[in-house]
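**Q** return a 3D structure for these sequence lines:
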Amino acid sequence: MQVLVCPDKFKGSLSANEVCNAIEKGIKRYSKDIDVVKLPLADGGEGTLDLLEQHMSLERINLVVNDPLFRPISTYYLKDQTRAFIEMSKASGLQLLKDHERNPLNTSSFGTGELIAHALGQNVTEIYLLIGGSATNDGGAGMAEALGFQFITKDGMASKVAGGSLNRLTQVDPSKADQRIENVKFTVLSDVQNVLTGSNGASYVYGAQKGANEIAIEKLDAGLANLASILENGHELHPGAGAAGGLGYGAMSFLKAELVSGIEAIMDVVDFFEYAKDADLIITGEGKMDNQTSEGKVVSGVIQFGKNNNIPIGILCGVFESDNALGSSEMILQISDLAQNIDDAMTNASQYLETLAFQMISDFV
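**A** Take a look at the predicted model:
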């Protein structure tokens, strides 16, 4: 019997590799004869760059850029001879800020733009942007500013554009933008389908988790709408435009980027389909499963494969919050049924996953 273990990370608790190891322990506790194949996955969000580094022969490029609050930070991206892979969370991610610093009115994707600018000088012809886990809500304006786009207000040119700056903009001047952008194909790997503005947009869906209160969320949404009204390209309605605080929109608008499903692209990169074809059972999972799970997350991609190929799917998660997240044919077990509270679940996630994996394989066999 072969079991393919292919989870995402459990955010704030375990990496995807650590989740794989815990699940393997549980399966092997049931039977050492079961062939366990571990294939950690990601969907374009934070952690994707680490996954690519494991599976591909890539060079790490180290440099110093600005973090979301314009402080210097040492970070990196990956490249081969023709392609660069940039994870925006490495420069503009929420995990770079302390809790009291989180406020998307003040944060900028400028550092992500600096990573792109550096990659443009490496003679690459393709740049892949991995855009989950952002601390920002600036519609990619900060990124564009780092690439030479100028943002104008009624009082003159703006600098250090952030989420709270967008309401004041009256014009975007592309005349001094980095011309090397025209020679590179940009592809954005995204794990969400949100549009830019409104109740299903970047600000209202993700603003609170980045530190915005209700008043700030309204201001941020209005700012993104103002940016869209200035650029007038219609990209604000594209699924994924609201990803990473509107960086999906910014990438389409300033870089002519194509947005693709992160999990589908990653599955291709890591040869998922080759690994999965001989599996008798596939076990996947993530920390929190909710309505967003079905919109391009790792679990949704694995479930779709299982349905298409008639392979049973088991799901282990921290907490399962929505009946709409999945279909009805999957086996689902959650840590919250075992843990005393959220702190216990986060701290002891590995042990609980081992227990749940033992239970799942016992029930399956």
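
**Q** alpha carbons only for contacts and neighbour counts from here, please
**A** Noted.

**Q** and Asn183, how many residues sit next to it?
**A** The burial metric for Asn183, expressed as a neighbour count using other CA atoms under 10 Å, is 12.

**Q** so how far is Val172 from the most centrally placed residue in the chain?
**A** The geometric centre of the chain, computed from its C-alpha atoms, lies nearest to Gly45 (CA atoms, centre = their mean), at 1.8 Å. Applying CA to CA, to the nearest Å, one obtains 28 Å for the distance of Gly45 from Val172.

**Q** isn't Leu147 right up against Ala117?
**A** Yes: distance between Leu147 and Ala117: 6.3 Å, which falls inside the contact criterion (CA atoms under 8 Å).

**Q** neighbour count: those two, which is higher?
**A** Leu147 (26 against 19).

**Q** could you measure from that one over to Gly140?
**A** When distances are taken as CA to CA, Leu147 and Gly140 turn out to be 11 Å apart.

**Q** likewise Glu53?
**A** Glu53 sits 26 Å away from Gly140, taking CA to CA as the criterion.

**Q** who has more neighbours, those two?
**A** The residue with more neighbours, out of Glu53 and Gly140, is Gly140; 29 against 16, by other CA under 10 Å.

**Q** residue contacts, the more buried one?
**A** With contact set as CA atoms under 8 Å, 6 or more residues apart in numbering, Gly140 has these partners: Ser109, Gly245, Gly246, Leu247, Gly248, Tyr249, Gly250, Ala251.

**Q** please provide the structure for the following sequence as well, for comparison with the first:
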Amino acid sequence: MTPAARVILAPDKFKGSLAAPEVAAALADGLRRSAPETEIRQLPVADGGDGTVEAFVAAGWARVEVTAPGPTGVPRRTSYARHGATAVVELASVVGLSILPERRLDPLGASTYGLGVVLAHAMEHGATDIVLGLGGSASTDGGAGMVQALGVRVLDADARELPRGGAVLTRAARLDRSGLHPGVAETTFTLACDVDNPLLGPTGAAAVYGPQKGAGPAEVDVLESALGTWAQLVGPEFARLPGAGAAGGTGFGALAVLGARVRSGIEVVLELLDFPALLATATLVVTGEGSLDRQSLHGKAPVGVCAAARKADVPVIAVAGRTLLTPDEIRAAGFADCYALAALEPDPERSMAEAASLLRRVGARIAADRLD
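**A** Here you go, the predicted structure:
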């Protein structure tokens, strides 16, 4: 008797449509309809941005709920994932752009303070290894708010403590680290990050990402100046490191004050989810995201999944809402094939609204094409 196929479903979210666990579930339904004997492991993934905590909760990690200030200071419920002494904290779910309605954008005053509150909670509840997913931030404060919440005092020339926000860092004159949370010295911080921007300059946090958070040209200039002052105060050598500009410069604050190290977001996620071990018995891997394009080729989740699977000689299928890659580019990235929902429903709005049912059809098609 031929052994049953073993398929790992490891998609990222379809942004604006379905969360990664929902994508995996829909694909699994379709696969089972056409190949009911198939052994399916649903392992939704993320690259450190929004959806990272959900991926770990779906894999069986505990969800820890906490109340923390959002990017504009309004308290809100959020959560992180925990397994043993390891915690996964997602910036986007605490102080991210996605939790703010457009009219509430505050590019000069938004802060990462709430992120520091969550990190402190994790340390105070036994976490000694914290993975911090960077991406989707609403602020450009260089991580100042985060370290303020962890006990660091940012002072002006008159020794007055500065309020939260990015723009006020133009007045930063002294850093008092004496009150830094004692747990920091006992904790390893890993930044799960898929960008390599430095803190400053034309490819830095303010210039590249400030406009996405509502900053006009004049406000970008203010933030660039503020981050320059902040960098000189905290550690200019860290400002040049790849990833320092991630999440409005939160990468810089974590590198310079928390002693963090930067790693590829998807590589960290796959390692913690034991993906390499699961590949040992896998027949096929299916991954994907809402839009598979050239940006996907630079550290995004599907390409990271594909690279890991190919090392184990397991073929990989990509599924996307749409793909802007040519067949040659898809093959060059390592995928055996790519199925796009747009081929079934070309209208983008309907494709997004009906993504679950379309993914079930794609799952059945993959089963017919690859598992018969």
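
**Q** what TM-score do we get after superposing?
**A** The TM-score (TM-score structural alignment, normalised by the length of the first structure) is 0.88; 364 aligned residues with a CA RMSD of 2.7 Å.

**Q** circling back: pretty sure the residue nearest to the centre of the first structure contacts Gly133?
**A** Yes: the pair Gly45 of the first structure and Gly133 passes the contact test of CA under 8 Å, sitting 5.9 Å apart.

**Q** give me the common contacts of these two.
**A** By the contact definition CA under 8 Å, 6+ apart, Gly45 of the first structure and Gly133 are jointly contacted by Ser89.

**Q** list the buried residues in stretch 319-336 of the second structure.
**A** By 16 or more other CA atoms under 10 Å, the buried positions in stretch 319-336 of the second structure come out as Val319, Ala320, Gly321, Arg322, Thr323, Leu325, Ile330, Ala333, Gly334, Phe335.

**Q** oh, I was asking about stretch 358-365 of the first structure
**A** By 16+ other CA under 10 Å, the buried positions in stretch 358-365 of the first structure come out as Phe358, Met360, Ile361.

**Q** work out for me the element the first one sits within.
**A** In other words, Phe358 of the first structure. In the assignment (DSSP states H and E), Phe358 of the first structure maps to helix 349-364.

**Q** quick one: contacts of that helix?
**A** With CA under 8 Å, 6+ apart as the contact definition, helix 349-364 of the first structure has outside contacts at 13-14, 18-19, 22-27, 29-30, 314, 316, 318, 331, 333-335, 338-339, 345.

**Q** so of these, which ones are in strands?
**A** Among those, the ones falling in strands (DSSP state E) are Gly314, Leu316, Gly318, Met331, Leu333, Gln334.

**Q** now render those residues as TSV, adding distance to Ile266 of the first structure.
**A** Below are those laid out as TSV (distance: CA to CA, whole Å):
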residue	distance to Ile266 of the first structure
Gly314	20
Leu316	20
Gly318	23
Met331	24
Leu333	25
Gln334	25
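
**Q** out of those, who's nearest Gly163 of the first structure?
**A** When those are compared for distance to Gly163 of the first structure (CA to CA), Gly318 comes out closest, at 31.7 Å.

**Q** where does Val65 of the first structure land in three-state SS?
**A** Secondary structure of Val65 of the first structure, reduced to three states by DSSP: H, G, I helix; E, B strand; the rest coil: strand.

**Q** how far away is the closest residue to Ser57 of the first structure other than its chain neighbours from Lys210 of the first structure?
**A** Nearest residue to Ser57 of the first structure, sequence neighbours excluded (CA to CA, 6 or more residues apart in numbering): Asp80, at 7.3 Å. Asp80 of the first structure sits 33 Å away from Lys210 of the first structure, going by CA to CA.
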